[in-house]
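S.K.: build me a structure from this.
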Amino acid sequence: MPKKYRSDVMAAIHETATDLYKVDGMDRKTMRKFDVLCLTPIQEMTPKKIRALRAREKASQTVFAAYLNVTPSLVSKWERGEKHPQGTSLKLLTLVEKRGLEVIA
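M.R.: You can find the predicted model right below:
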């Protein structure tokens, strides 16, 4: 999955920092600081928060699941608290919360 940046400017800054890191022009600790600064942070999602997010976007569980590339039953389980989003799904939910469903459309 491609990295999601806070802005186009942050993307350019992070790309430059990554290039410096690859040629040993920057240490790992400094690179981690650039990651935190430039990349969209991942937030935990509660069942209530996921349900509210889907409602805010006016999407059914089926449509929401299609955007997130998961099954509708998984979205249902997230909303009931039976399972918790992880990895890519959690990152996508964080992006949808910050910028709306159209950002991943």
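S.K.: please count neighbours and contacts with C-alpha atoms only from this point.
M.R.: Fine.
S.K.: how near is the residue nearest to Val103 when sequence neighbours are not counted to Thr88?
M.R.: With sequence-adjacent residues excluded and distances taken as CA to CA, 6 or more residues apart in numbering, Val103 is closest to Val96, at 6.8 Å. For Val96, the distance to Thr88 equals 12 Å [CA to CA, to the nearest Å].
S.K.: next: Ser76.
M.R.: Relative to Thr88, and taking CA to CA, Ser76 is found at 17 Å.
S.K.: the two: which is more packed in?
M.R.: Ser76 (18 against 13; other CA atoms under 10 Å).
S.K.: check which residues of the helix or strand containing that one are buried.
M.R.: Ser76 is part of helix 72-80, with elements assigned from DSSP states H and E. Within helix 72-80, the residues that qualify as buried by neighbour count (16 or more other CA atoms under 10 Å) are 72, 74-76, 78-79.
S.K.: stretch 96-105: which residues count as buried?
M.R.: Per 16+ other CA under 10 Å, stretch 96-105 contains these buried residues: 96-97, 100-101.
S.K.: want to put them side by side, so please do this one too:
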Amino acid sequence: MTKTYKSDAFAAIHETMSGMYDAGVIDKKTMRQFDEACLTPVHEFSATEIKALREREEVSQTVFALYMNVSKDSVSQWERGLKKPAGPTLKLLSLIKQKGLSAIA
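M.R.: This is a model prediction of the structure:
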């Protein structure tokens, strides 16, 4: 998965520091600090936001689930607040929020 940076400048800084980490010049703790400073944080979606996003795209829970490669039950549980999406699913939701469902089609 590609990394998303806050800006081009942060991308350059992070890539430089990654090289320094690979060379053993900086430690893991320092690299984590650069990750936090340079990479775009993942947005935690609420149940209401997920439902609004799906409705904005004008698709059913089943179709939304197919695009996201999850079960319809997962989408239903997210929208009711019973469970929360995590990991790559959050990235997909962020991408859909920014660029629409067609971005992952």
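S.K.: nearest to Ala65 of the first structure, of the buried residues of helix 72-80 of the first structure?
M.R.: Within the buried residues of helix 72-80 of the first structure, proximity to Ala65 of the first structure (CA to CA) peaks at Pro72, which comes in at 5.2 Å.
S.K.: centroid-nearest residue for the first structure?
M.R.: Nearest residue to the geometric centre of the first structure (CA atoms, centre = their mean): Lys91, 2.3 Å.
S.K.: quick one: secondary structure of the closest residue to it other than its chain neighbours?
M.R.: Nearest residue to Lys91 of the first structure in three dimensions, chain neighbours excluded: Ile42, at 5.6 Å (CA to CA, 6+ apart). Secondary structure assignment for Ile42 of the first structure (DSSP: H, G, I helix; E, B strand; the rest coil): coil.
S.K.: dump the residue contacts of Ile42 of the first structure.
M.R.: 90-91, 94 (CA atoms under 8 Å, 6 or more residues apart in numbering).
S.K.: count the residues that sit near the nearest residue to Tyr5 of the first structure once chain neighbours are set aside.
M.R.: Nearest in space to Tyr5 of the first structure, with sequence neighbours left out and distances taken as CA to CA, 6+ apart, is Leu39 at 4.6 Å. Close neighbours of Leu39 of the first structure, defined as other CA under 10 Å, add up to 16.
S.K.: ditto for Gln43 of the first structure
M.R.: Neighbours around Gln43 of the first structure, by other CA under 10 Å: 12.
S.K.: show me what contacts it?
M.R.: 90-91, 94.
S.K.: how far does the helix or strand Ala12 of the second structure falls within sit from the chain's center?
M.R.: Using DSSP H and E, Ala12 of the second structure sits in helix 8-22. Centroid displacement of helix 8-22 of the second structure relative to its chain, using CA atoms, centre = their mean, to the nearest Å, is 20 Å.
S.K.: contact partners of that helix?
M.R.: With CA under 8 Å, 6+ apart, helix 8-22 of the second structure has contacts from 5, 26-28, 31, 34-35, 38-39.
S.K.: what residues sit buried inside stretch 66-73 of the second structure?
M.R.: In stretch 66-73 of the second structure, counting by 16+ other CA under 10 Å, buried: 68, 72.
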